[in-house]
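Asker: just coords:
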């Protein structure tokens, strides 16, 4: 019985050591993913918002986001025309969020990140909610949503498109 308990104790200790090693590794990897995904967001959003360039977004988009834009070209164009009414980027406030690593049985390791960012445009404040996916070591936008209080402050009936929030792209 004493020998059995000794073996059981060694096995239990080995499991604890392996679990600690896995958690330590994932923490280290996640830290690097947080830094790289935040750098991607804080570089890409100001570039896109500076001129509201749909090409700048599509160059950084995932396959799913590109397919969504291609399947609804009018909505995608309207989204950027509405955003252009906000004017040029005046000040980017930065982003908050982080990365996540998931292990799926079919896809294997899936790396995503979610961020919220704020900016000041010529004609109002803007709030970004973006979701990223990492493929082949490169970050890509999986969704790119923009909201602004300026969309709700339309005073004329002629400018109906500015009274609504832009359609969500990539969902």
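Answerer: Thanks, I have it. Everything numeric in this text was worked out from a predicted model, so none of it was measured.
Asker: rest of the way, CA atoms for contacts and neighbours
Answerer: Noted.
Asker: Go through the chain and flag its longest strand.
Answerer: Longest strand in the chain by number of residues, with DSSP state E as the criterion: strand 89-104.
Asker: Tell me what angle the helix or strand following that one forms with strand 89-104.
Answerer: Downstream of strand 89-104, the first helix or strand assigned by DSSP states H and E is strand 108-121. Put simply, strand 108-121 runs at 170 degrees to strand 89-104, going by axes from the mean of the first three to the mean of the last three Cα atoms, to 10 degrees.
Asker: For strand 108-121, which outside residues touch it?
Answerer: Strand 108-121 is contacted from outside by 34, 37-38, 41, 86-104, 125-135, using Cα atoms under 8 Å, 6 or more residues apart in numbering.
Asker: what do you get for stretch 25-32?
Answerer: 99-101.
Asker: Same question for the longest strand of the chain: list its buried residues.
Answerer: 89, 92, 94-95, 98-99 (16 or more other Cα atoms under 10 Å).
Asker: before we go on, here's another structure to hold up against the first:
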């Protein structure tokens, strides 16, 4: 596994205001998908954004394709009545000279079926590259999700 994130350089100080701004971006982003607002969630990606994961055979490229793939997943889950929550923790940032920011976090995806206990669907490592959008907010240029349950082990 090759990581986008350099833990050696990430050990330095990160501006608190930047960290809070990005935390707020992620709060809105994750809540959008949890509430079923796939369009708002997908709008968090650049037009040419890339979403890759060890759960998919190939990366999904482009905001429209990311939105369509996510909408299809949401539609497939609808009949079950499942509620999903994405819980992002341990957010670390690595600002780059070009103004982009690499992020690394753990995201637990919780699922609750009607009248059932909440269970962990999966535990993941999320590595993003964020860039400023034309209106000053953050957009995801690339996201790589590594699901812990799908890691090949020797």
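Answerer: Cool, the structure landed. Source: prediction; values computed, not measured.
Asker: Fetch the TM-score of the aligned pair.
Answerer: For this chain pair, the superposition-based TM-score is 0.54 by TM-score structural alignment, normalised by the length of structure 2; 118 aligned residues with a Cα RMSD of 3.7 Å.
Asker: returning to what we had before: may I see the contacts of stretch 25-32 of structure 1 arranged in CSV, with distance to residue 15 of structure 1 as well?
Answerer: Putting these into CSV (distance: Cα to Cα, whole Å) gives the following:
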residue, distance to residue 15 of structure 1
99, 27
100, 24
101, 22
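Asker: Out of the residues you listed, which comes closest to residue 54 of structure 1?
Answerer: Set against residue 54 of structure 1, the nearest of these by Cα to Cα is residue 99 (24.6 Å).
Asker: isn't that closest one right up against residue 33?
Answerer: Yes: using Cα atoms under 8 Å, residue 99 of structure 1 is in contact with residue 33, at 6.0 Å.
Asker: From residue 45 of structure 2, how far off is the corresponding residue of structure 2 for residue 98 of structure 1?
Answerer: Aligning on TM-score structural alignment places residue 98 of structure 1 opposite residue 92 in structure 2. Computed with Cα to Cα, to the nearest Å, the distance linking residue 92 of structure 2 and residue 45 of structure 2 is 19 Å.
Asker: Please apply the same query to residue 100 of structure 2.
Answerer: Distance, residue 100 of structure 2 to residue 45 of structure 2, by Cα to Cα: 13 Å.
Asker: Look at those two and report which has more neighbours.
Answerer: In this view residue 100 of structure 2 and residue 45 are compared by other Cα atoms under 10 Å, and residue 45 has more residues nearby, 26 against 17.
Asker: Count residues in the vicinity of residue 106 of structure 2, would you?
Answerer: Residue 106 of structure 2 has 20 neighbouring residues, counting by other Cα under 10 Å.
Asker: Mind telling me what it corresponds to in structure 1?
Answerer: Here residue 106 of structure 2 is matched to residue 116 in structure 1, going by TM-score structural alignment.
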